[in-house]
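Chemist: give me coordinates for this.
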Amino acid sequence: MEGIIVKGIAGFYYVKTVQGVLECKARGVFRKNNITPMVGDRVSVVSTPEGNVVDEIHERTSELVRPFVANVSQAYVVFALRNPDINFELLNKFIISLEKNGIEPVLVFNKSDLATENEKIQLKELFKGTGYQIHFITAKDGTGLEELLKGLKDQITVLCGPSGAGKSTLLNKLAGSEKMETGIISEKVKRGKHTTRHSELIAVDDALLVDTPGFSTMEMTMEAKELKDYFPEFHAYEGHCRFQGCNHDKEPGCRVKDEVGKSISVERYNYYVKYYNELLEENKRKW
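Modeler: From the prediction side, this is the model:
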């Protein structure tokens, strides 16, 4: 039988299947091979005289370390338009980290009632050419949530963003407060509601939403030359620069630089150059 791990606690894994949520242990071979089952893993379960066992972990499409979740397909990157104001450096770091992990960023700007229409237009302009979905919402009163709910369908979605952005309020609105109080495994295990420090998947119709105790900072390690891969607005111009392997910084004849202020926003490009040079320095220090 196949299913998805929706929670792991104290060596037990709770797997959502067509027969409901099954409490399972993992095969000993996983531990021997230093493989840890993750929330979000698609698995095969077999029944034994000792109980249900996770027999196989299927190939993962993505892995996050904090939170410890596999197969997340998209992230709602939640930032408030006011109180606190947007930290654009942090926003870009979230986006780059998600791109690096193969997870689609969906930009969600909360407290939209506190911002002007002009500010919203400027934000759309900032991310032109990226192809990212951009949503303006007010989580407190539910404004703009219909499209976010539609976007959850057939996905495993995680929420991320800084403290104070309204992630918890949004999670409650999307999942429904009843589900949030107890979680998907509450009927199976009474201790479910007392384990909020663990990541858990919540079923929302045909979707799974990661209820995580905190996803508000990003740590990244990468080679400077990788960075351009995580700016989707650059992709159309890759291979058209004068020099092969152009890093779109100081090289002459760069097509990406030609597009800055046109199809690529000045602010995003300036952030790219700043972060690229920071990574160069970090990479040098390593060696």
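Chemist: from now on I want contacts and neighbour counts done on CA atoms only, so please keep to that.
Modeler: Noted.
Chemist: report how many residues lie close to E147.
Modeler: 11 (other CA atoms under 10 Å).
Chemist: how about the helices in this protein?
Modeler: 28-32, 88-100, 117-126, 145-151, 167-175, 177-182, 255-259, 266-286 (DSSP state H).
Chemist: any idea which of the ones you listed gets closest to I4?
Modeler: Each of the helices of the chain has some distance to I4 by CA to CA; the shortest is helix 28-32, at 16.8 Å.
Chemist: hmm, what's the outermost residue in the protein?
Modeler: P49 (38.6 Å; CA atoms, centre = their mean).
Chemist: circling back to that earlier point, can I get the helices of the chain in a markdown table with distance to S199?
Modeler: As requested, the helices of the chain are exported to a markdown table (distance: least, CA to CA, whole Å):
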| stretch | distance to S199 |
| --- | --- |
| helix 28-32 | 20 |
| helix 88-100 | 18 |
| helix 117-126 | 31 |
| helix 145-151 | 20 |
| helix 167-175 | 13 |
| helix 177-182 | 12 |
| helix 255-259 | 40 |
| helix 266-286 | 31 |
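Chemist: out of those, flag the one nearest L209.
Modeler: It is, among the helices of the chain and with distance given as CA to CA, helix 167-175, at 7.5 Å.
Chemist: this one as well, want them side by side:
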Amino acid sequence: MMSNSVKNLKTGSPSGRIVKALSGYYYVLPDGADPHGATVQCRARGVFKKKGINPLVGDEVLYSLTENGEGTVEEILPRSSELIRPPVSNVDLAILVFSVTEPTLNLQLLDKFLVHIEHAGIEPLLCLSKRDLEAEGDETEEARKATEDVRRIYGAIGYEVYGTSSRRGEGVEALHERLRGHIAVFAGQSGVGKSSLLNAIVPGLALETNEISNRLGRGKHTTRHVELIEVGGAYVADTPGFSQLDFTELGIEDLGYCFKEMRELAPSCKFRACTHVHEPGCAVLAAVEDGGVAESRHRHYVQFLTEMKEKKRRY
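Modeler: Next up, the predicted model:
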């Protein structure tokens, strides 16, 4: 959750949150300030570089003001989470946006996103977008089945599933309420309606669909950077790194932990280092057999495991 104002009682240093990083500068929004107000342009103390620490967008920091009105980041407060791509900290909610049609819902890709979010220790939330197309009958039978599968498979595991239509406003207010007080990342395939959804959540944002990307440094003629955008009581970070999910930051032994239903069953497996693929007395395989674990989830787990082993052999 977004924290309240923090003060260093010993130094009296002001505190704030880094909301943008660009060209060696960190833009700190002072605690208690208007989210759309002025930020303090700061440099980081040299000691951070010596210790191999990089301030990140999302960091809560203590800073000091210099004579020219700029500032210096003096201390980085403990982080609740940290993502490498994109480099952002203290994210506590990940909204995985998948369209019910155009492009057709891909459960393997959804599971890949979930693995990365679970590994980062961030709470995932599933959002099925473009529900207006579904309602207008433009949805294929394949997409309709995939929608039902998401609600049946992922709802049963305990994931929250929201359905939205940016065009009709369906489900938008409920999602906005869920976002309040959080620092969130929106992730998903290109073209699923992430930017349209943000516009629907905060009409005052008034950004064109591709303008959000440009503002966040992803346009053709802008410098790529990470920035937090305030969206009515929440912050949203851009997620360019999630377009390349290659498991490089994940160990083979971590994969089973990132499938939450397998994580819960693993202590009941006969062997402590069970891979849930072929071992006798495997609680996960037994659950797949009796329908307690979705066959598609286990199939994707095995595919990811094979992919990781092949990469490990190559390198």
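Chemist: map the residue farthest from the centre of structure 1 onto structure 2.
Modeler: Counting by TM-score structural alignment, P49 of structure 1 corresponds to E67 in structure 2.
Chemist: and for N71 of structure 1?
Modeler: Counting by TM-score structural alignment, the partner of N71 of structure 1 is N90.
Chemist: hmm, L77 and its match touching each other?
Modeler: No: shown here, N90 of structure 2 and L77 do not form a contact pair, counting by CA atoms under 8 Å, at 10.4 Å.
Chemist: the two: who's more crowded?
Modeler: Between N90 of structure 2 and L77, counted using other CA under 10 Å, N90 has the larger neighbour count: 23 against 13.
Chemist: against L207 of structure 2, how distant is the more buried one?
Modeler: Distance of N90 of structure 2 to L207 of structure 2, computed by CA to CA, to the nearest Å: 26 Å.
Chemist: still on that earlier bit, identify the contacts common to N90 and L77 of structure 2.
Modeler: Residues touching both N90 of structure 2 and L77 (CA atoms under 8 Å, 6 or more residues apart in numbering): D59.
Chemist: circling back to that earlier point, out of the helices of structure 1, which gets nearest to G214 of structure 1?
Modeler: That would be helix 167-175 among the helices of structure 1, by CA to CA, at 9.4 Å.
Chemist: what mean distance separates the closest one from the matching residues in structure 2?
Modeler: With mean CA distance after the TM-score superposition for structure 1, helix 167-175 of structure 1 departs from structure 2 by a mean of 1.9 Å once superposed.
Chemist: kindly report the same for stretch 271-282 of structure 1.
Modeler: Mean deviation for stretch 271-282 of structure 1: 2.0 Å (mean CA distance after the TM-score superposition for structure 1).
Chemist: which residue numbers in structure 2 does that stretch align to?
Modeler: Under TM-score structural alignment, the match for stretch 271-282 of structure 1 is residues 300-311.
Chemist: then stretch 230-238 of structure 1?
Modeler: Counting by TM-score structural alignment, stretch 230-238 of structure 1 corresponds to residues 258-266.
Chemist: how many residues are close by the equivalent of T169 of structure 1 over in structure 2?
Modeler: Counting by TM-score structural alignment, T169 of structure 1 lines up with S196 in structure 2. Applying other CA under 10 Å, we find 20 residues neighbouring S196 of structure 2.
Chemist: from H278 of structure 2, how far off is S196 of structure 2?
Modeler: In terms of CA to CA, S196 of structure 2 sits 45 Å off from H278 of structure 2.
Chemist: what's the spacing between the aligned partner of F48 of structure 2 in structure 1 and D55 of structure 1?
Modeler: If you follow F48 of structure 2 across to structure 1 using TM-score structural alignment, you land on F30. Plainly put, F30 of structure 1 is 9 Å away from D55 of structure 1 if you go by CA to CA.
Chemist: which of those two has more neighbours?
Modeler: D55 (20 against 15).
Chemist: strands of the stretch 1-150 of structure 2, residue ranges please.
Modeler: For the stretch 1-150 of structure 2, the strands defined by DSSP state E, counting those that start in this stretch cover 15-22, 25-30, 40-44, 60-65, 71-76, 82-83, 88-89, 93-99, 123-129.
Chemist: got TSV for those, with distance to I229 of structure 2 too?
Modeler: Listed next are the strands of the stretch 1-150 of structure 2 as TSV, based on distance: least, CA to CA, whole Å:
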stretch	distance to I229 of structure 2
strand 15-22	8
strand 25-30	12
strand 40-44	16
strand 60-65	16
strand 71-76	21
strand 82-83	17
strand 88-89	13
strand 93-99	15
strand 123-129	19
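Chemist: between those, which gets nearest to R314 of structure 2?
Modeler: Of all the strands of the stretch 1-150 of structure 2, strand 82-83 comes closest under CA to CA, at 25.6 Å.
Chemist: average offset between the closest one and structure 1?
Modeler: Looks like 2.1 Å for strand 82-83 of structure 2 (mean CA distance after the TM-score superposition for structure 1).
Chemist: touching that strand from outside, list them.
Modeler: Strand 82-83 of structure 2 has contacts (CA under 8 Å, 6+ apart) with 88-91, 120.
Chemist: ok, the residue minimising distance to the centre of structure 1 to I134 of structure 1 distance?
Modeler: Note on structure 1: the residue nearest the mean C-alpha position is A75, at 3.3 Å, using CA atoms, centre = their mean. A75 of structure 1 sits 12 Å away from I134 of structure 1, going by CA to CA.
Chemist: ditto for G214 of structure 1
Modeler: Taking CA to CA, one finds G214 of structure 1 at 22 Å from I134 of structure 1.
Chemist: again with L123 of structure 1
Modeler: Counting by CA to CA - L123 of structure 1 and I134 of structure 1 are separated by 9 Å.
Chemist: ok, those two, which is more surrounded?
Modeler: Neighbours per residue (other CA under 10 Å) separate L123 of structure 1 from I134, with I134 holding more: 17 against 12.
Chemist: that one -> structure 2?
Modeler: In structure 2, I134 of structure 1 lands on V161 (TM-score structural alignment).
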